[in-house]
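Structure here, sequence nowhere to be found:
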């Protein structure tokens, strides 16, 4: 502290001497704008004529370094100076160590007894932090997934990009501002394992920071009851077991009812069918009884009673010839010719009887079978 005060007093005495002497000088080239990162060094150069007497460096309007031909006058250890000669001119350099955001502002180089001065601007940028929540990621293969990267504490806000070292079917990213920083979201559909890197860039100082996370891809879960049960609490497993048991019992009851209905319906159909068959058989049997009685033996078409035959013979003229009894019977009954043909037996079984009309006698009927 005492040395600083002494330096300041010496500078004032020197300035007073220069003012009294009336010396003059000029600035050939002033300092240039500088952008640096927090914690780094910022350097500014000021070129003046060789007849200079006092060079003063001010930051944000406050003199931080004074330089005389004999020695520099330092008031703050964060600010130092250096000098060298270029093309016959004197170059003074001011160095700001451990630059802080609070140092951002105008930097001015001036000479004693000169209205000219050189001004530049110092910008101190801050590299903040990057954060990807969750650290190492585990995602499902083929399913969309979003990865978020937060850039916090950056001045100014950086440009965020992604380096995708993962086989994907689709990937895209977008960024937006949020209180305290910037946010970038990477949307991708991974197909395999790999790494993802979030990169924040400050182009003005050619500085960048990155954060890498590993991404592991797992296959889609199979539909397994064991997996589902293992992930359920005990009461849910018990409830599921009871529900499945009741459902199984209900299904068995429904199957039994269905089978009973099918069997009863089949029995009803069979009984009605059998009744119809029985009725049809009974009707056929009742119709077949007379025919059976009629057809149980062969009809003797040549038989006639004695009385009828005697009367017939008496009424006939006395002719002596043989007449077929079958023809007489057919004529007397008046049946059509076709019907007679239908009822006549074959030649082998036709009974034929001949008699003498002139001498009526009993005729024995013979049936040939």
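Thanks, I have the structure now. Values in this document were obtained by computation on a predicted structure and should not be read as measured data. Residues are numbered from 1 along each chain as shown.

Only C-alpha atoms from now on, for both contacts and neighbour counts.
OK.

Regarding the chain, what is its longest helix?
The residue-count maximum for a helix in the chain (DSSP state H) belongs to helix 234-295.

Surely residue 112 touches residue 54?
Yes - under the criterion of CA atoms under 8 Å, residue 112 makes contact with residue 54 at 5.5 Å.

between these two, what contacts are shared?
Counting by CA atoms under 8 Å, 6 or more residues apart in numbering, the residues touching both residue 112 and residue 54 are residue 15.

quick revisit: show me what the longest helix of the chain is packed against.
Helices and strands touching helix 234-295, by 3 or more CA pairs under 8 Å, 6 or more residues apart in numbering; DSSP states H and E: there are none.

tell me which residues in whatever helix or strand comes next after it are buried?
Downstream of helix 234-295, the first helix or strand assigned by DSSP states H and E is helix 306-315. Using 16 or more other CA atoms under 10 Å as the test for burial, helix 306-315 gives 309, 313.

for stretch 52-69, same thing?
Quick answer for stretch 52-69 (16+ other CA under 10 Å): 52-59, 64-67.

Beyond whichever strand or helix holds residue 122, next helix or strand please.
Using DSSP H and E, residue 122 sits in strand 117-125. Going down the chain from strand 117-125, the next helix or strand is strand 129-131, by DSSP H and E.

dropping in the other structure now:
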């Protein structure tokens, strides 16, 4: 390549001399596209043959560095340039010390003419990658799903899988990308396969700026399928438990309903009995209170209509002891028997012709 450049320079000088053009410029090397990781340096070269007056570097149409025979002027602290000459060729190299995501765009080199030489700068971000189910246990010949998540990438990474360091057919996994804050992207890849033995599974995420893919690896343990009898036993147990619980709940509900009905009937019966007792007691009280005063008078000759509670004791009948003894002593002396005495009753004197009979009546 140096021989070709050297030969081109000789031809250019010869042509310039023959044509008499001593101030003509020819660009022999244009800046090349660059893809770099975030916070990494980026370099762009522009090589010319001939004399130059001024060189200006642009990033996204903004001047960042100006070169002249007097020196280098940087318009941004993140940019600088170096110059060197080799075999009659002058090279200006633009250096971006630490690229930012906002630096993504076009880089231009201009020799103070109407012609610009372009190159594209792509700034990429490598994020993280991991298999979410770190410890895996699979059943032999049954489908197993393994999930790999890549977070914080720019652009979205390319996801691939390895099993025992051998690539997996892309038809066995799917990948979806999602935009997140900061202009970054996440990716989720799901591997769907059957395994017959223990395997080492790796998930890889790669972008152009990375020299090699980032990976996450897990060890997959494959176990034999459980015996059918065990499955049947488990299913039978589940069915028995379900039936037992259902029947027990139904019986408990029936018992509860019966108890409630019996309690209601008993309460109704007790209420009816008490009502009858109260009715009988009320009837008896009414019958006793309705006894007429005439009936009470007939039952007791000493009953006072006006003052039933103001009874006076019967007065004592005065008898002379000698008359009584004489009357018992003499057989036929009836003339000596004293006449009945007038007994006051309720303020009035009565002369009963027969002895009084007192009848006692108790009110309830």
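Done, it's in. From a predicted model like this one, the values you see are computed outputs, not experimental measurements.

As a markdown table, the buried residues of stretch 52-69 of the first structure with secondary structure would be great.
Shown next, in a markdown table, are the buried residues of stretch 52-69 of the first structure (DSSP: H, G, I helix; E, B strand; the rest coil):
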| residue | secondary structure |
| --- | --- |
| 52 | coil |
| 53 | coil |
| 54 | coil |
| 55 | strand |
| 56 | strand |
| 57 | strand |
| 58 | strand |
| 59 | strand |
| 64 | strand |
| 65 | strand |
| 66 | strand |
| 67 | strand |
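
ranges for the helices of the stretch 101-250 of the second structure?
Secondary structure of the stretch 101-250 of the second structure (DSSP state H, counting those that start in this stretch): helices at 228-289.

ok, for residue 192 of the second structure, nearest residue in space, not its chain neighbours?
Leaving aside its sequence neighbours, residue 192 of the second structure sits nearest to residue 145 (CA to CA, 6 or more residues apart in numbering; 4.8 Å).

residue contacts, the one you found?
Going by CA under 8 Å, 6+ apart, residue 145 of the second structure touches 190-193.

so which of those residues is the most crowded?
Neighbour counts for the contacts of residue 145 of the second structure (other CA atoms under 10 Å) peak at residue 191, which has 22 neighbours.

Translate that residue into the numbering of the first structure.
In the first structure, residue 191 of the second structure lines up with residue 186, judged by TM-score structural alignment.

now residue 216 of the second structure
Under TM-score structural alignment, residue 216 of the second structure pairs with residue 211 in the first structure.

Next, count neighbours for that match.
Neighbours of residue 211 of the first structure using other CA under 10 Å come to 15.

separation between it and residue 131 of the first structure?
Counting by CA to CA, to the nearest Å, the gap from residue 211 of the first structure to residue 131 of the first structure is 7 Å.

hang on, the earlier thing: just give the closest residue to the match of residue 191 of the second structure, not the sequence neighbours.
residue 173 (4.3 Å).

Can you get me the start-to-end distance on stretch 122-131 of the first structure?
So stretch 122-131 of the first structure: terminal residues 29 Å apart, CA to CA.

Repeat that for stretch 211-229 of the first structure.
39 Å.

quick one: buried residues of it?
212-217.

and which of these is nearest to residue 180 of the first structure?
Nearest to residue 180 of the first structure among those, counting by CA to CA, is residue 212 at 21.7 Å.

Give me the nearest residue to the closest one, chain neighbours excluded.
That would be residue 197: by CA to CA, 6+ apart, it lies 4.1 Å from residue 212 of the first structure.

One more: residue 189 of the second structure?
residue 175 (4.2 Å).

Just give me the neighbour total for that neighbour.
As a burial measure, residue 175 of the second structure scores 16 neighbours (other CA under 10 Å).

Residue 186 is in contact with that one, correct?
No - counting by CA under 8 Å, residue 175 of the second structure does not reach residue 186; the two are 10.4 Å apart.

how close does the residue most central in space within the second structure get to residue 142 of the second structure?
Centre of the second structure computed as the mean C-alpha position; nearest residue by CA atoms, centre = their mean is residue 132, 22.1 Å away. From residue 132 of the second structure across to residue 142 of the second structure, the span is 20 Å (CA to CA).

Equivalent analysis for residue 269 of the second structure, please.
Taking CA to CA, one finds residue 269 of the second structure at 70 Å from residue 142 of the second structure.

any idea how far residue 269 of the second structure lies from residue 260 of the second structure?
For residue 269 of the second structure, the distance to residue 260 of the second structure - CA to CA - is 14 Å.

again with residue 188 of the second structure
Residue 188 of the second structure sits 61 Å away from residue 260 of the second structure, going by CA to CA.

before we move on, what about residue 208 of the second structure?
Applying CA to CA, the value for residue 208 of the second structure to residue 260 of the second structure is 80 Å.

Same check on residue 214 of the second structure?
72 Å.

what does residue 146 of the second structure give?
Distance, residue 146 of the second structure to residue 260 of the second structure, by CA to CA: 58 Å.

cool, and residue 81 of the second structure?
Residue 81 of the second structure is 98 Å from residue 260 of the second structure, by CA to CA.

do residue 71 of the second structure as well
From residue 71 of the second structure over to residue 260 of the second structure (counting by CA to CA), the distance is 106 Å.

and what of residue 30 of the second structure?
Taken as CA to CA, the span from residue 30 of the second structure to residue 260 of the second structure is 99 Å.

which one of those two has more residues nearby?
Set residue 30 of the second structure next to residue 260 and count neighbours by other CA under 10 Å: residue 30 wins out with 17 against 11.

got a list of what the counterpart of the more buried one in the first structure touches?
Mapped onto the first structure by TM-score structural alignment, residue 30 of the second structure lines up with residue 30. Counting by CA under 8 Å, 6+ apart, residue 30 of the first structure touches 45-47, 109, 117-120.

go with 6 Å
With contacts defined as CA atoms under 6 Å, 6 or more residues apart in numbering, the neighbours of residue 30 of the first structure are 46, 118.

repeat for residue 54 of the second structure
Per CA under 6 Å, 6+ apart, neighbours of residue 54 of the second structure: 67-68, 111-112.

count of residues packed around residue 94 of the first structure?
Residue 94 of the first structure, neighbours per other CA under 10 Å, totals 25.
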